[in-house]
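>>> my questions concern the predicted model and sequence given below.
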Amino acid sequence: MTDLDAQDPLATYRDRFVGTDGPLVYLDGNSLGRPLRVTGDRLRDFVGGEWGSRLIRGWDEGWFALPEVVGDELGRTCLGAAAGQTVVGDSTTVLLYKAMRAAVALRPGRTEIVVDRDNFPTDRYVADGVARECGLRLRWIDVDTTAGVTTEQLTKVVGEQTALVVLSHVAYRSAWLADGPGLTRVAHDAGALVLWDLSHSVGSVPLALDAWDADLAVGCTYKYLNGGPGAPAFVYVARRLLDDPDRPLVQPVQGWMGASDPFLMGPTYAPAPGIRRMLSGTPPVVGMLAVQDMLALLGEVGMDAVRAKSVGLTEHAIALADELLPGTTVASPRDAGRRGGHVTLNHPLMREATAALWQRDVVPDYRDPHGLRLGLSPLSTSYDEVERGLRAVREVLDGLT
């Protein structure tokens, strides 16, 4: 244990995660988080209890409401969102489509969707599809891949034709931490809506969607929310958009679970009131259980403490990179106030280095161009783990040069 671990008030929480007592150095928590130990027990109990014993009765005993229950937990714990605005279900891609398509419909007559060229590929691909479907065009923002979109850049491209702005709160490549309230205000000044992708910030960086006056947001739950591979995503829609009597938000995938009376099974679709209208098919009940466990832990610790640990880990990684990795460039903001929960290090041999590190049970991620990405999950990553990982990077690069 390093001195930093000895001084870390959150160090003991690491023991609650599966695998942290082994030799594996896991530095990819922003791709897939470690499971909580309690989740294994919970899944076993669920199979034998709620599922195995109650069977179909489980829908009436809690499953039907679970997407909204977990959504409210998520909003309260991580999003800074009042109840009734967040729901869990579908994949991130599907919810991005639903949110984008619903948003542009709320701005009829406007012809543009604004998106930056370094946004996550899925966001760009979905935006392209929605633009073609609706006869709109994409307005691109060119950004530095070691940084992200600024208010100045957004101000230059939005205008009276902007229907929607699509932004990531934390850039997947650089970890650039966007100015949430500032960018939202710029879009609103132009009469546009904003859709935030929170996949790389939720559970790592405190959010305040209601205070930002945010419109819509989508995020996944398998990174810092430790929901497991394929865990369902979530969508937030501001209450003012849900309750607008003149132009209520309408999502494009009309399924029975988003209907006002799912079991009426009538000939026509009528949307449910509130956030439930964003649902389509049967809720992924099993996939929400692990998310609930992590939300309970985040609620116990508090997001401010989680963020403080995240900043400490990324500062430690940057300091070690400066010391141990000559010829390597820090491709993330050095200012902690502009950096999310990961650090990207660029070197011409990082692709080969990543493959070699995985063979040594040191698991970072790789992102072009030449980027070794260190996803440092605050509650399951130790300072010692970061140091062992960076020393292994040095050894691998020395062997490749």
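In hand now; what should we look at?
>>> when you work out contacts or count neighbours from here on, use the C-alpha atoms and nothing else.
OK.
>>> tally of neighbours for the closest residue to Asp304 other than its chain neighbours?
The shortest distance from Asp304 to any non-neighbouring residue, by Cα to Cα, 6 or more residues apart in numbering, is to Pro206 (6.6 Å). By other Cα atoms under 10 Å, 18 other residues sit near Pro206.
>>> what secondary structure does Pro206 sit in?
coil (DSSP: H, G, I helix; E, B strand; the rest coil).
>>> residues in contact with it?
Counting by Cα atoms under 8 Å, 6 or more residues apart in numbering, Pro206 touches 78-80, 303-304, 307.
>>> redo that, cut-off 10 Å
Residues near Pro206 by Cα atoms under 10 Å, 6 or more residues apart in numbering: 77-80, 302-307.
>>> which other helices and strands contact the longest helix along the chain?
The longest helix of the chain (DSSP state H) is helix 303-324. In terms of contacts (3 or more Cα pairs under 10 Å, 6 or more residues apart in numbering; DSSP states H and E), helix 303-324 is packed against helix 3-7, helix 285-301, strand 329-330, strand 342-346, strand 371-375, helix 383-400.
>>> assign a three-state SS to the residue most central in space within the chain, would you?
By Cα atoms, centre = their mean, the chain has its centre lying nearest to Ser199, at 1.3 Å. Counting by three-state DSSP, the backbone at Ser199 sits in coil.
>>> in the chain, which strand is the longest?
If you go by DSSP state E, the chain has its longest strand at strand 162-168.
>>> can you give me the buried ones in that one?
In terms of neighbour count (16 or more other Cα atoms under 10 Å), strand 162-168 has its buried residues at 162-168.
>>> second structure follows, compare the two:
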Amino acid sequence: MLRRDAFDLPEGVIYLDGNSLGPLPRRAEAAVARAMQAEWGAMLIRGWNEAGWMDQPDRLGDRIAPLIGAAPGTVTVGETLSIRVFQGLAAALSLRPGRKVILTEAGNFPSDLYMAQGLIDALGQGHVLRALPATEIPAALTDEVAVLMLTEVDYRSGARHDMAALTAQAHGVGALTLWDLAHSAGALPVALTRCNADFAAGCTYKYLNGGPGAPAFFYARPDHSEITRPILAGWLGHAAPFDFAPDYAPGPGRARFRIGTPPVLQMAALDAALDIFDGVDIAALHARAIVLADRLATGFEAVCPDLRRLTPMDPARRGSQIAFAHPNGYAMVQALIAQGVIGDFRAPDILRFGLTPLYLDAGDIDTAIERFAQVIEGRLWDDPAYRTRNKVT
């Protein structure tokens, strides 16, 4: 399971932030160089045909599909996650024209909420966004709801929704589901087909290690993809894009959800990153991540009893991260980074650490605990330099 040699990690650094940006896969540099030199450089525009650039979105979609429990031919890659959420939400609303409620979790990732708010304003049809605490969502699933829009794993606490149960309940009242898999794909078992999920989207730069700005993926249940007319009708989603017809005609199945030109170089890096998952048992990977997370949590809490754990104790109810709250959380994280242990911070007071057994083992966790002890016992976090907020936290 441990594939540390597949990553180009700085010597001496314990990287606990793969839930925000995955590290560089060693093969990615050569893959991008090949795409630039042997393809773009040598082939020029012929690369679209001779190097298969135009097929990248669907070919990579088929590589991601097994990692999220989707069937071949149902996932495509391209654009950003925010755009994909907007696209999926619009598709779901179009399939439930008589309903006006979008149900989501209060504290869902802000971009998802912004996309919903923007779509509501653009449609001007009286839709409302109803954001409730996670515990109130089941009771709020009524026949008013058009779409249940949730991030499977909460970006702050790491708490995980029960996709199967909530999807079944939504369908029981005639609602559809849209799942954000940003903190799920590549980290834990996802079963879109088995759960009968309607739509899903996720990014590829976190646990899938596709690199900063790597494109998102989008899933639509096959029966939906054949009848939905995308709100973002891009030229590559046309049934015959190179006919350059003035009017849009949706392509078949997932093809209609393509929008713009594929980011060839980013997709080359992602393709190399996905090689790492060949032969990986995602369930076993997640089980090991839970063990590492518990080891880190126990150690950190012993060093600093004032930490308040936010991540659920039940392994079935969490993703592959551990999160704590502390009034000095930002400064603690910055001091820890200076000691070579990289985690991150989320407002207002959350210390957040991702556990990825592809490149982390128990020894790394023990080293992180030792360095955290140095930060706490030496009050290193009290340095004013660690209290100045960076643009990216």
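Yep, that arrived. Since the structure is predicted, the reported quantities are computational estimates derived from the model, not experimental observations.
>>> just to revisit the earlier point, what about the second structure, which of the contacts of Pro206 of the first structure hold up?
Contacts from the contacts of Pro206 of the first structure that recur in the second structure, judged by both residues aligned by TM-score structural alignment, their matches' Cα atoms under 10 Å, are 78-80, 302-307.
>>> now which of the residues you listed would you call buried?
Of those, these count as buried by 16+ other Cα under 10 Å: 78-80, 302-303, 305-307.
>>> out of those residues, who's nearest Gln254 of the first structure?
Gln254 of the first structure lies nearest to Leu79 out of those, by Cα to Cα, at 26.2 Å.
>>> can you pull out the helices in the first structure?
Under DSSP H, the first structure gives helices at 3-7, 37-46, 66-74, 92-105, 121-134, 151-157, 180-189, 209-212, 239-242, 285-301, 303-324, 350-359, 383-400.
>>> can I get these in a markdown table with distance to Trp140 of the first structure?
Listed next are the helices of the first structure as a markdown table, based on distance: least, Cα to Cα, whole Å:
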| stretch | distance to Trp140 of the first structure |
| --- | --- |
| helix 3-7 | 43 |
| helix 37-46 | 42 |
| helix 66-74 | 31 |
| helix 92-105 | 16 |
| helix 121-134 | 10 |
| helix 151-157 | 8 |
| helix 180-189 | 15 |
| helix 209-212 | 23 |
| helix 239-242 | 26 |
| helix 285-301 | 34 |
| helix 303-324 | 30 |
| helix 350-359 | 28 |
| helix 383-400 | 36 |
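>>> among these, which is nearest Val218 of the first structure?
helix 92-105 (6.4 Å).
>>> so which elements touch that closest one?
Using 3+ Cα pairs under 10 Å, 6+ apart, helix 92-105 of the first structure sits against strand 112-116, helix 121-134, strand 162-168, strand 193-197, strand 216-219, strand 234-237.
>>> try it again at 8 Å.
Contact here means 3 or more Cα pairs under 8 Å, 6 or more residues apart in numbering; DSSP states H and E; on that basis helix 92-105 of the first structure packs against helix 121-134, strand 162-168, strand 193-197, strand 216-219, strand 234-237.
>>> closest to Gly312 of the first structure out of the ones you listed?
strand 162-168 (22.6 Å).
>>> residues contacting the closest one, please?
Residues outside strand 162-168 of the first structure that contact it (Cα under 8 Å, 6+ apart) are 100, 103-104, 107-108, 110-116, 119-120, 123, 178, 187, 190-199.
>>> let's have the helices and strands packed on helix 92-105 of the first structure in TSV, adding distance to Leu66 of the first structure.
Formatted as TSV, these follow (distance: least, Cα to Cα, whole Å):
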stretch	distance to Leu66 of the first structure
helix 121-134	27
strand 162-168	27
strand 193-197	22
strand 216-219	17
strand 234-237	12
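>>> of all those, which one is nearest Pro262 of the first structure?
Across those, Pro262 of the first structure has its closest neighbour in strand 234-237 (20.2 Å, Cα to Cα).
>>> post-alignment, the closest one versus the second structure, mean distance?
Following superposition, strand 234-237 of the first structure is found to deviate from the second structure by 0.4 Å on average (mean Cα distance after the TM-score superposition for the first structure).
>>> what helices or strands is that strand leaning on?
Judged by 3+ Cα pairs under 8 Å, 6+ apart, strand 234-237 of the first structure is in contact with strand 86-88, helix 92-105, strand 216-219.
>>> residues in the second structure aligned with it?
Using TM-score structural alignment, the residues of the second structure aligned to strand 234-237 of the first structure are 217-220.
>>> separation between the residue with the largest distance to the centre of the first structure and Trp256 of the first structure?
The outermost residue of the first structure relative to its centre, with distances by Cα atoms, centre = their mean, is Pro267 at 37.1 Å. Look at Pro267 of the first structure and Trp256 of the first structure: by Cα to Cα, to the nearest Å, they are 11 Å apart.
>>> closest one to Gly19 of the first structure among the helices of the first structure?
Nearest to Gly19 of the first structure, of these and by Cα to Cα, is helix 37-46 at 9.1 Å.
>>> give me the stretch of the second structure that that closest one matches.
When the second structure is aligned by TM-score structural alignment, the counterpart of helix 37-46 of the first structure is residues 26-35.
>>> would you mind giving the helices and strands packed on helix 303-324 of the first structure as JSON lines with distance to Pro232 of the first structure added?
Shown next, in JSON lines, are these (distance: least, Cα to Cα, whole Å):
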{"stretch": "helix 3-7", "distance to Pro232 of the first structure": "33"}
{"stretch": "helix 285-301", "distance to Pro232 of the first structure": "6"}
{"stretch": "strand 329-330", "distance to Pro232 of the first structure": "32"}
{"stretch": "strand 342-346", "distance to Pro232 of the first structure": "22"}
{"stretch": "strand 371-375", "distance to Pro232 of the first structure": "20"}
{"stretch": "helix 383-400", "distance to Pro232 of the first structure": "29"}
